[in-house]
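# What follows is a protein structure lacking sequence information:
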């Protein structure tokens, strides 16, 4: 009986850790390609503009460089893929799961505009028809925010184009446990005040999947019994 209680306690504690994780990032991938395409001054809806820009990225004649990142921090075309400093496109795909809410901030160098989008319910496609350069300063007005709430599994994408200078791209996030009632309004993303975590670098932090929990419990039991003998 002592053994079963011990295993149950381990399993419950592990499940509790998963339940309170908030934001879990499974992967961050970036694809980069040489292209002169510009996403500026596109005239259709945000969704149609995004689809057209993604098609232009995917149909580019340049070779695509794909890299899995541990963190979205100080990423550049030259530093990540060995490309030049001009005329490239970048597609970031971030996958994970979320319980509660999270606000992402993106520091970008996209002189030819770009987009952020997610596959979760009610998520918006944000279109940036401007020359973006955050100057490595999180207080810069060019820093872009994106909010998700109570989504479960999600995939978040960033697609942007740069014509000059190959600047640094980074991301950070903060979370809260209470989901938002309204994701977006005319005033922009609605984020609870005084109920958020500290800003942190966006990085892969996946935890063991639930299927591995029984093995973890058995391993802990074996170790405990050895210590008792």
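Yes, it's here. Keep in mind the model is a prediction, meaning the values are calculated, not measured. Numbers count the residues shown, from 1 in each chain.
# Could you use CA atoms for every contact and neighbour count after this?
Fine.
# May I have the residues that are in contact with the residue nearest to the spatial centre of the chain?
In the chain, the C-alpha nearest the mean C-alpha coordinate belongs to residue 94, at 4.1 Å (CA atoms, centre = their mean). Going by CA atoms under 8 Å, 6 or more residues apart in numbering, residue 94 touches 25-29, 155-157.
# another structure for you, compare them:
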């Protein structure tokens, strides 16, 4: 997801003398957003890729985190710069190119619900002594590409398992769940999160990088939240803005289906995180300003060409 910080870095890099072709990260952001979210926001990019719907081969872990479901639709070996070049060539200016491309990427990226990322890797590690230990062990495991494990973006956090997502092993699995979501001013207040997991060697939960807690016992919720020792359940006061819920776990056997849910202030029911949960990331003020400058730039370029 494009953030104000990401956009500033890209713009500063281009204004320092680089070219759009030299920045695969910018190209991936713009190209991926053009194809993502089932076409819901595709109208903004009609003039960009009406004749060429191509996006990059996104093989590295960082790039996959930026996109979402569109990764599965990107055939390998295609030209990742095509869409960006089509969008930027008529503008003749590195600064304007960066602003317009980043603004479009940011505006489309913020138009969806919460973003779910599931990463798995091979691990024989046992129970850990702290939440930070769980995070370190799992992150190291999922960073290594191994057959039968992978990275994906489910549309809903229900019945999630390594075998179900990747047709991989049901034993020796490290899980990293990352859920990015937004809270509006109306939704600010006490939130509750719960996760039904199958972590044979325990796991840990973090919110915005801060540990909420961990459990080192054998955890298998078996589809029920009746036993507190077999699932995670935490409450936290959230201000308006963007937040990230991260869950790390280690499974020995046997990879059962897992679920992660939230309960927002003023609601009685829990809701599974999904592509329809309504928790779109909140655009930051810098994104609005950048998008406005981008539109002005496009208008100026079109007028100049005419």
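Yep, that arrived. Computed from a predicted model, the values in this text were never measured in an experiment.
# TM between them?
Here the TM-score for the pair of chains, by TM-score structural alignment, normalised by the length of the first structure, is 0.63; 166 aligned residues with a CA RMSD of 2.7 Å.
# rewinding a little: out of the contacts of residue 94 of the first structure, which sit inside helices?
For these, membership in helices holds for none, with DSSP state H as the criterion.
# For those residues, which pairs are in contact in the second structure too?
Retained in the second structure: 26-29, 155-157, out of the contacts of residue 94 of the first structure (criterion both residues aligned by TM-score structural alignment, their matches' CA atoms under 8 Å).
# Switch these over to JSON lines; also include neighbour count.
JSON lines is the format used below for these (neighbours: other CA atoms under 10 Å):
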{"residue": "26", "neighbour count": "17"}
{"residue": "27", "neighbour count": "18"}
{"residue": "28", "neighbour count": "22"}
{"residue": "29", "neighbour count": "17"}
{"residue": "155", "neighbour count": "17"}
{"residue": "156", "neighbour count": "18"}
{"residue": "157", "neighbour count": "19"}
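# of these, closest to residue 57 of the first structure?
residue 157 (13.4 Å; CA to CA).
# What's that closest one aligned with over in the second structure?
In the second structure, residue 157 of the first structure lines up with residue 246, judged by TM-score structural alignment.
# wait, what's in contact with the nearest residue to its match once chain neighbours are set aside?
Distances taken as CA to CA, 6 or more residues apart in numbering place residue 178 nearest to residue 246 of the second structure, at 4.6 Å, with adjacent residues excluded. The neighbours of residue 178 of the second structure, taking CA under 8 Å, 6+ apart as the test, are 116-118, 244-247.
# for the closest residue to residue 165 of the first structure other than its chain neighbours, what are its contacts?
Nearest non-adjacent residue to residue 165 of the first structure, counting by CA to CA, 6+ apart: residue 85, 5.0 Å away. Residues in contact with residue 85 of the first structure (CA under 8 Å, 6+ apart) are 77-78, 163-166.
# mind checking how far the counterpart of residue 85 of the first structure in the second structure is from residue 155 of the second structure?
Matched by TM-score structural alignment, residue 85 of the first structure corresponds to residue 170 in the second structure. According to CA to CA, to the nearest Å, residue 170 of the second structure stands 22 Å off from residue 155 of the second structure.
# So which residues of the stretch 101-250 of the second structure form strands?
Remark: strands assigned in the stretch 101-250 of the second structure by DSSP state E, counting those that start in this stretch are 115-122, 151-152, 171-183, 189-196, 198-199, 203-207, 210-215, 219-220, 231-238, 241-253.
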